[in-house]
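Engineer: just the structure for this:
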Amino acid sequence: MSTFYERWLGGRQGALGLLVLSLLIFAILPLFLDIFRLNLVGKYLTYAFAAVSLVLLWGHGGILSLGQGVFFGLGGYCMAMFLKLEASDPISTAKQTTPGIPDFMDWNQVTQLPLFWVPFHSLTFAIIAIFVVPAIFAYIIGAAMFKRRVGGVYFAIITQAVAAILTILIVGQQGFTGGINGITDLKTMHGWDINTNSAKYILYYVNGLLLIGVILLSKFVMTSKFGRLLLAMRDKEDRVRFSGYDVANYKIFIFALAAVISAIGGAMFTLQVGFMSPSFVGIVPSIEMVILAAVGGRMSLIGAVYGALLVNYGKTAFSESFPQLWLFLMGGLFIAVVMFFPNGLAGLYQTYVKPHVDGFLDKVGIGGKKKAAVAKVTAPAVAEKEEAAK
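Structural biologist: Next up, the predicted model:
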């Protein structure tokens, strides 16, 4: 029980933070928001997966990736391909020149379903691909870079270039990917209409559960020996290397894990929003994901979720009121956070709120200082008893 409490929940503060976040996601927001706004929050929470992945990768690993949108998009496209094939059955597409293939392929005079699309008739294959495809892609990039000790700003620029290349590739191969419009008109999943209000509620809760599960897994990774090595590599990489550890392999693993976490968010985005396009793959969304982690606090998993909610809400409000200026406002927000609140929302909580919360918890006797004081008083007595028994 103590292992679960400390390693999976992150101790008293971690458990409390997770409880508050769970209440917000599963009780408070559904109670006060209509289905349209709740679905919008669900969309924001899909970005939180990418923010959480950056806490692991950037905050704890010291590896700044400006290409997380790549993996977010790969997960989204894997899910979208399955949904699109289900929506493109021969009966629904009977008016096309070639029935049974997605409409954008027919418009581009593609007469046969490409081979790499065929396995996505299976939902099982699509779910496996959401995990495997981003992991393999991240492994290839990571092995090429980290084995040659490419890091820091050079790695960040390379990941940004990869995001740009993939966007250009998706747009250019319009007949196979849907091009700039992406994959749209997604209706059902195994016959279940994903556009109804009841389906949106279910997908919102599934999204929340997956996010909580990812946070728990990430906490376990951070409190493990691997997590301690990550911190050591971030601060003194050469010392870790000289101690006999293969730094490159550790970096490749955390990069691949962060890619899979982002891909899960992309898949849930496709289900909740109903489409996927290259506009969620490129440089701009990747930089926005870094902003989410920075605003929430790049060392805090739960802070990353609040950062995703706050920044995306601000983005929606800014773009509605100032459609020409919202990118500048987002950039200004990032600069302000880096200059004045380098630890983000989590840093503000640690400085101004946590002392009061600790005082209250100690007062009511929930863990913390009271337990430490009891242990300090009882330890000598226990030692005396053990000595007498000997």
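Engineer: drop to CA atoms for contacts and neighbour counts, all remaining ones
Structural biologist: Noted.
Engineer: now do the same contact list for residue 382.
Structural biologist: For residue 382, no residue counts as a contact, taking Cα atoms under 8 Å, 6 or more residues apart in numbering as the criterion.
Engineer: and it, how far is that from residue 374?
Structural biologist: 12 Å (Cα to Cα, to the nearest Å).
Engineer: residue 201 now?
Structural biologist: Taking Cα to Cα, one finds residue 201 at 47 Å from residue 374.
Engineer: quick one: which of these two has more around it?
Structural biologist: The neighbour comparison of residue 201 against residue 374 (other Cα atoms under 10 Å) goes to residue 201, with 18 against 10.
Engineer: so which helix or strand takes in that one?
Structural biologist: Assigned by DSSP states H and E, residue 201 falls within helix 197-223.
Engineer: quick one more, to check against the first:
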Amino acid sequence: MTTIKDMFSRHAWTGILVCAVIAVLLPILNLSFPAGHALHISSYTIALVGKFMCYALAALALDLVWGYTGILSLGHGVFFALGAYAHGMYLMRAIGRDGVYQSNLPDFMVFLDWKTYPWYWSMTDSFWYCMALVVLVPGVLAFIFGFFAFRSRIKGVYFSIITQAMTFAFMLLFFRNNTGFGGNNGFTDFKRILGFTITAPGTKAALYLITLVILLSALFLCRWIVTSKLGRVLQAVRDSESRLMFIGYNPLWFKLFVWTLSAILCGIAGALYVPQVGIINPSEMSPANSIEMVIWAAVGGRGTLLGPIIGAFTVNGLKSWFTAAFPDLWLYALGLLFILVTLFMQQGVLGLVSKFKKQREQA
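Structural biologist: Purely as a prediction, here's the structure:
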């Protein structure tokens, strides 16, 4: 039985603890020192790091199915966005009559001449009901989609293509004004969460710390899974599914389990993303966003769990800098980065570190 201590190497544990301590200190410094103080961390930085942690959780979820089970998804953006929309529904209802039109209905519904809430908005004024939707909506969609896809033995590039088709179809659906999801503008202008002002520094710090705790919890859960007997079966699915079937295993339910769990984790990442960024719209479902998740995992090192987290922070940190300094060049830089990683760093950043470590030991 794998213990907590055995989940990671000593160096990995040291790195995790150091990063966790630094991450915890950031909101403390933000709240403890006034703007202009040498130790003050800006609210912008807190929001940015919080967003990166949401992306890291999505990358971790993708690595569970791609890195350890060999299922390359180009549609995880839809699970991320569905979790975000489920939480966004509650946040829109929590605005109350404080919107521009001072109506009981959200501003976008008044603007589009809706008279009542659609049936799928029922009970979404309850925070806990919406949290259940955050888990259930991506989870049920993934289970149904995965059941028919895996039962039909769809795999490899064909599976990747239909996942991308799925997220593109959902994006087009959510862009429509008559679907009740805000159309092109989506959900925004949030006011409060559980009665707390969403823009207050204390609320932002709380959301940040909750995101950190959930990211670490998801990391430990995924690591426990991949180091267990279940994890060895998942890796056997990746390495030789036909041989696994020959010795008596049915890969369908193993693939379906990890696929559904990955979708749920991605939905939770989306739910954490919305209150910290302040908006969710259908563009989060664009195929390009799902491809970026793959790039995060590849850059950090797929099949490592820690690697995709590093990759999410690295790529999005570069994106933040590039879009400010060279806004027209980011997509070219991203494409070049992916090409370089594919050609020269197939194991990603962690693979490069591991290779350097081995060379030092042999020297």
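Engineer: which strand or helix spans the spatially most central residue of structure 2?
Structural biologist: By Cα atoms, centre = their mean, structure 2 has its centre lying nearest to residue 58, at 2.2 Å. Using DSSP H and E, residue 58 of structure 2 maps to helix 43-66.
Engineer: quick one, that helix and helix 201-226 angle?
Structural biologist: Between helix 43-66 of structure 2 and helix 201-226, the angle comes out at 20 degrees (axes from the mean of the first three to the mean of the last three Cα atoms, to 10 degrees).
Engineer: so which elements touch the next helix or strand along the chain from helix 43-66 of structure 2?
Structural biologist: Of the helices and strands lying after helix 43-66 of structure 2 in sequence (DSSP H and E), the nearest is helix 76-94. With contacts taken as 3 or more Cα pairs under 8 Å, 6 or more residues apart in numbering; DSSP states H and E, helix 76-94 of structure 2 sits against helix 127-151, helix 156-175, strand 187-188, strand 192-193, helix 251-277, strand 279-280, helix 287-300.
Engineer: picking up where we left off before, so what does the residue nearest to the centre of structure 2 match up with in structure 1?
Structural biologist: Counting by TM-score structural alignment, residue 58 of structure 2 lines up with residue 50 in structure 1.
Engineer: so what's its match up against?
Structural biologist: With Cα under 8 Å, 6+ apart, residue 50 of structure 1 has these contacts: 68, 72, 258, 261, 262, 265, 289.
Engineer: so which of those residues comes closest to residue 101 of structure 1?
Structural biologist: residue 72 (25.0 Å; Cα to Cα).
Engineer: reduced to three states, what does residue 95 of structure 1 come out as?
Structural biologist: coil (DSSP: H, G, I helix; E, B strand; the rest coil).
Engineer: quick check: it vs residue 103 of structure 1, distance?
Structural biologist: Applying Cα to Cα to residue 95 of structure 1 and residue 103 of structure 1 gives a distance of 10 Å.
Engineer: between these two, which has more neighbouring residues?
Structural biologist: Of the pair residue 95 of structure 1 and residue 103, residue 103 is the one with more neighbours under other Cα under 10 Å, namely 24 against 9.
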